[in-house]
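**Student:** what follows is a protein structure lacking sequence information:
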């Protein structure tokens, strides 16, 4: 082949090679970008809707980008044995650890959390179910199943919970319920974690909020409740008039011991999630909150009417804060169904 012919074809040939290489790079880039999906929904990622994502500090509670461990003292009773331990989770992980302080066994821990014996032994290979575990032993008490997503099914008063996640200790709270009654949907746990973390952040000198029952791990009937069956209900304490010293307990609230200002502050945080179905507050306590709001000009009449049943009849529907018998010593918070929970029924 002559030099002229070679020069004639070398240019188009190199151009074709460059095009093939470019196409190859493009294909690889497309494949890689397709495979590089955002982090899969982790244990506590709860469909961060725009309303939630805009809330101050939400990244620290929902996005899993926070650092460090959340840990707090917890005393749990299983059968006749007391287990004193620490609860912790890594925000980037899907494993929940329990650190035993004064001794126990996997059986004790499993019974306390309401998890199957075969699960806890699978999560802690090489440890016998009844092996005495010394203080400082770390026990896995929850491991997220690949591809699983928590889901509220049915109504709060006639439903179940699929792949529930545990409520843990953290800022602004003290857990005061049996561990096997402290399971909820990821969205419920996330939102409540945000509310209580904000409570601690904004009001660091105030009392901790007591956290009572949520749901069983798989939902269903929770004694003594009619509701709490589908992972969206949670009982919390009213902020009390407090001397800053005495330990907080569940107390029946009245005109003398209800801290009206702090109760409104807590309600504002809850309502600020834009995910509240209802907050049950005793009708007489609604009166105290109403009078305080009027006296301090905290809200205008339109806002109050949208929040409280009082001064209208306790049977009036459609108010965020509603009366139900048995809520003089705690608020009952119910979150709306997650947008992806197609079998969930609000109300």
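**Tutor:** Structure received. Everything numeric here is computed off the predicted structure, so don't read it as measured data.
**Student:** please make it C-alpha for all contacts and neighbour counts, starting now.
**Tutor:** Fine.
**Student:** what about stretch 230-245, start to end distance?
**Tutor:** 37 Å (Cα to Cα, to the nearest Å).
**Student:** in it, what's buried?
**Tutor:** 230-240 (16 or more other Cα atoms under 10 Å).
**Student:** try stretch 75-89
**Tutor:** Neighbour-count burial for stretch 75-89 [16+ other Cα under 10 Å]: 76-78, 82-89.
**Student:** tell me the contacts of residue 233?
**Tutor:** By Cα atoms under 8 Å, 6 or more residues apart in numbering, residue 233 lies in contact with 156, 184, 188, 213-215, 227, 332-335.
**Student:** still on that earlier bit, in strands, which of the buried residues of stretch 75-89 appear?
**Tutor:** 76-78, 82-89 (DSSP state E).
**Student:** quick one: which of these is nearest residue 163?
**Tutor:** residue 89 (17.4 Å; Cα to Cα).
**Student:** from residue 262, how far off is the closest one?
**Tutor:** Counting by Cα to Cα, the gap from residue 89 to residue 262 is 29 Å.
**Student:** ditto for residue 178
**Tutor:** 26 Å.
**Student:** in TSV: the contacts of residue 233, plus neighbour count, distance to residue 194 and secondary structure.
**Tutor:** What follows is these, written out as TSV (neighbours: other Cα atoms under 10 Å; distance: Cα to Cα, whole Å; DSSP: H, G, I helix; E, B strand; the rest coil):
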residue	neighbour count	distance to residue 194	secondary structure
156	28	22	coil
184	33	15	strand
188	29	10	helix
213	25	18	coil
214	34	16	coil
215	32	19	strand
227	23	23	coil
332	25	17	strand
333	23	14	strand
334	25	15	strand
335	26	13	strand
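**Student:** let's bring in a second one:
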């Protein structure tokens, strides 16, 4: 009988290679798209800037939000993200009645991939959220579209010359609802440092729990490789537990307060023995109707003998 300890140290190459490839595929999720070679890949597949998606849900018009581009085809995302947006905006409306609908920018194409104007937004995990805004005196207004908020919380509308200010009460509540949503795990909320400072200052003044404020300070970030995001929040969600083993990867840190991702269980001695002693090439040759052809194909794959 084979010694499991020796097998653990160095299993035969064909079985070791197959085992290694299989484990890497299951744990890393680094695949480019679902295909016959990667049938396990589904949902959000790949990283946000190089991936696709399956089983997406469309974000249709709602009472508490509007699509910034009503006829765009890029309003498809992960089911949890779509539901979180619907519920978070509805919660803002219920908590602070009398406001205007939130304008929501691009999510992803139905099957993912590159869309115009974005480096990411390819796997259904990204969405652009424009600001809730009011007049300087506090009357809610419709956002005219990607207006840039300064350090004082105000923005000048180029077309009209009027000033609007960020509705910090509604904006913070939206951030809070998204972070606490049971349907998503917030990975990043890209926005400018000025807007982050305004939101965090308000959250502290409001008496929000220290842990919640810490979470917000962690996920709110001005990106270093693009525009400062002073005209919207770019929300990105982390891979779900199921998607993490079906091809979803990357996009940022998986924060310590999020639910733990599945771990690969330890392989026991009997399974290691079975893997190490089962050479798939033997099965191929035994089942081939023309073993000589199969062996020839295998022999051609070997390095030529010296001589």
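**Tutor:** Nice, thanks for sending it over. The structure presented is a predicted model; accordingly, all values stated were derived computationally and were not measured.
**Student:** just name the closest of the contacts of residue 233 of structure 1 to residue 17 of structure 1, please.
**Tutor:** residue 188 (56.1 Å).
**Student:** tell me the contacts of the closest one?
**Tutor:** Counted by Cα under 8 Å, 6+ apart, residue 188 of structure 1 has contacts 46, 231-233, 335.
**Student:** again, only this time at 7 Å
**Tutor:** 232, 335 (Cα atoms under 7 Å, 6 or more residues apart in numbering).
**Student:** can you give me the helices in the stretch 101-250 of structure 2?
**Tutor:** 168-180, 193-206, 210-219 (DSSP state H, counting those that start in this stretch).
**Student:** structure 1: matching residues for the first one?
**Tutor:** Yep, that's helix 168-180 of structure 2 we're talking about. Under the alignment (TM-score structural alignment), helix 168-180 of structure 2 falls on residues 260-272 in structure 1.
**Student:** give the buried residues for the matching stretch.
**Tutor:** Buried, per 16+ other Cα under 10 Å, within stretch 260-272 of structure 1: 260-264, 266-267, 269-271.
**Student:** what range in structure 1 does the helix or strand where residue 271 of structure 2 lies sit on?
**Tutor:** Using DSSP states H and E, residue 271 of structure 2 sits in helix 269-277. Under TM-score structural alignment, helix 269-277 of structure 2 corresponds to no residues of structure 1.
**Student:** now swap in stretch 4-20 of structure 2 and tell me
**Tutor:** So stretch 4-20 of structure 2 is aligned with nothing, judged by TM-score structural alignment.
**Student:** how far does that stretch stretch from start to finish?
**Tutor:** 18 Å.
**Student:** what lines up with residue 338 of structure 1 in structure 2?
**Tutor:** So, by TM-score structural alignment, residue 338 of structure 1 is matched to residue 240.
**Student:** my bad, residue 213 of structure 1
**Tutor:** Aligned partner of residue 213 of structure 1 by TM-score structural alignment: residue 106.
**Student:** quick check: that match touching residue 74?
**Tutor:** Yes: applying Cα atoms under 7 Å, one finds residue 106 of structure 2 in contact with residue 74, separated by 5.6 Å.
**Student:** now do the contacts for residue 164 of structure 1.
**Tutor:** 150, 183-185, 217-218.
**Student:** top of the residues you listed by neighbour count?
**Tutor:** residue 184 (33 neighbours; other Cα atoms under 10 Å).
**Student:** which one in structure 2 is aligned with it?
**Tutor:** With TM-score structural alignment as the criterion, residue 184 of structure 1 matches residue 77.
**Student:** how much space separates the nearest residue to its match once chain neighbours are set aside from residue 53 of structure 2?
**Tutor:** Excluding its sequence neighbours, the residue lying closest to residue 77 of structure 2 (Cα to Cα, 6 or more residues apart in numbering) is residue 124, at 4.0 Å. For residue 124 of structure 2, the distance to residue 53 of structure 2 equals 6 Å [Cα to Cα].
**Student:** and residue 287 of structure 1, how far is that from residue 161 of structure 1?
**Tutor:** Residue 287 of structure 1 is 35 Å from residue 161 of structure 1, by Cα to Cα.
**Student:** which of these two has more residues huddled nearby?
**Tutor:** Applying other Cα under 10 Å to residue 287 of structure 1 and residue 161 shows that residue 161 carries more neighbours, namely 27 against 16.
**Student:** was I right about that one contacting residue 153?
**Tutor:** Yes: if you go by Cα under 7 Å, residue 161 of structure 1 and residue 153 touch, sitting 5.9 Å apart.
**Student:** intersection of neighbour lists for these two?
**Tutor:** Joint contacts of residue 161 of structure 1 and residue 153 (Cα under 7 Å, 6+ apart) are residue 230.
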